[in-house]
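S.K.: Following is a predicted model, sequence given first.
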Amino acid sequence: MVFPRLHIITDSLDVVRGALGHGPVAIQVRVKTGDRDAYQLTVAALELCRAAGALCLVDDRVGVAIATGADGVHVGAEDLPVAAARRVLGPAAILGATCRDPASARAAVADGASYLGVGPVFATTTKAGLPPPIGPAGLAAVVDAVPGTPVIAIAGITAANAADLPGYGVAAISAIAADPAGSTAQFLRVLGVAA
């Protein structure tokens, strides 16, 4: 399977259902309540993703990813360190890491990250407490620092600005939520990977 250029981050099965079937995507299950809620949603999302041939990743929760048999996990700056997550997951699982500058990007790849989520690229209201946006230039600096590693831009990403971003792909949250099917298809067209 080719690593998807569009990552959809959600806590909604309706979004998962709407996003699948339009082309290659990765679904990242992000649940901010308890592990049990994350587990139940991931089990349901994984069933849909398997049927559609899509990747299913879990945000933050390594234990939930392992327990459900998800394809991998994405760890942020406040989560389990990348090297520790890689030890727990083993060599085959997909492991994403959040970073925002070339030094942290190189360190994450050295510690075993399969791909990087880089941002915030633009301002966003989806997540509170984020550092200032790095912009396309900051994103480009990270892309240049880790050749060969997929870099996924995150925060404030829309179909309108996705085509102008350097790197491998993009992650979307609020830009997908209102119209998952239509927005996913539009993103995939912009990224040049429509089914």
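M.R.: Sure, I can see it.
S.K.: C-alpha only now, for contacts and for neighbours.
M.R.: Will do.
S.K.: Which residue ranges of this structure form strands?
M.R.: All strands of the chain, identified by DSSP state E, fall at 6-10, 25-29, 55-59, 72-75, 94-99, 115-118, 151-153, 169-172.
S.K.: structure B:
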Amino acid sequence: MKRVLDTDIYALTDAGLSRGRSVIEVADAMLRAGIRVLQYREKERKAGVMLDECLQLRRMTREAGCTFIVNDHVDIALLVDADGVHVGQEDLPVEAVRQLVGPDRIIGLSTHSPEQCRDAIARGADYIGVGPIFATKTKKDVCAPVGLEYLDYVVQNHDIPHVAIGGIKLHNAGEVVRRGARCCALVSEIVGAEDIGDMVARLRRAMAV
């Protein structure tokens, strides 16, 4: 049975924001802090490097009981036996990804509007990204923030598992949870923290509203 977003924090990798630490080192700290969903999202890596890192992360996440998602790269997700893949609106459509990964792997799709949410459900996505909630500089090609109103729409109208993403930090994570988000994605706030374990603990306290 698929485990889809059975956690409060959805963590993503980003080597460029990791204070000079390796993806593996940062992931190890996140797993030791109890992260249960980890997405590998590295936009500037060569394919061979991504494969090597994902092979290591697959072993680590399996040992930790953590769901492992690969961003964009369906081929690498299959090669390392990841639990799933996350795609954007301009990537391969969900139906094509499903043909490649089969029925048992998780497919997540980024959405930015009610129309895209409804389309994701119709296409068979297992979960959706809802955002960017706030302005973010983590992604170079990010769209304008959609605000908490889109999160309100998803929470009030659909049962599909969803993760709120985009500009979520320690100071506003509680607000996002109060609006109904059960799972929040964070990048820079975690990978850029000097003490990752302490930051995860502080985030969880802030989100326990």
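M.R.: That came through fine. Because the structure is a prediction, the values reported are computed rather than measured.
S.K.: Quick TM-score on the pair, please.
M.R.: Put the two chains on top of each other and the TM-score (TM-score structural alignment, normalised by the length of structure 1) is 0.91; 192 aligned residues with a CA RMSD of 1.8 Å.
S.K.: deepest of the strands of structure 1, which one?
M.R.: Most buried of the strands of structure 1 by mean neighbour count (mean count of other CA atoms under 10 Å) is strand 151-153; its value is a mean of 30.
S.K.: picking that back up, can you redo the strands of structure 1 as TSV with distance to Ala162 of structure 1?
M.R.: TSV is the format used below for the strands of structure 1 (distance: least, CA to CA, whole Å):
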stretch	distance to Ala162 of structure 1
strand 6-10	10
strand 25-29	15
strand 55-59	21
strand 72-75	21
strand 94-99	18
strand 115-118	13
strand 151-153	9
strand 169-172	7
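S.K.: Could you say which one of those strands comes nearest to Arg17 of structure 1?
M.R.: Nearest to Arg17 of structure 1, of all those, is strand 25-29, at 10.3 Å by CA to CA.
S.K.: what inclination does the closest one have with respect to strand 6-10?
M.R.: 20 degrees (axes from the mean of the first three to the mean of the last three CA atoms, to 10 degrees).
S.K.: list the helices and strands strand 25-29 of structure 1 packs on?
M.R.: strand 6-10, helix 35-52, strand 55-59 (3 or more CA pairs under 8 Å, 6 or more residues apart in numbering; DSSP states H and E).
S.K.: Tabulate these (JSON lines), appending distance to Val193 of structure 1.
M.R.: Listed next are these as JSON lines, based on distance: least, CA to CA, whole Å:
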{"stretch": "strand 6-10", "distance to Val193 of structure 1": "9"}
{"stretch": "helix 35-52", "distance to Val193 of structure 1": "16"}
{"stretch": "strand 55-59", "distance to Val193 of structure 1": "15"}
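S.K.: List the residues that contact Pro150 of structure 1.
M.R.: Taking CA atoms under 8 Å, 6 or more residues apart in numbering, we find Pro150 of structure 1 in contact with 114-116, 167-169.
S.K.: That one pairs with which position in structure 2?
M.R.: Matched to structure 2 by TM-score structural alignment, Pro150 of structure 1 sits across from Pro161.
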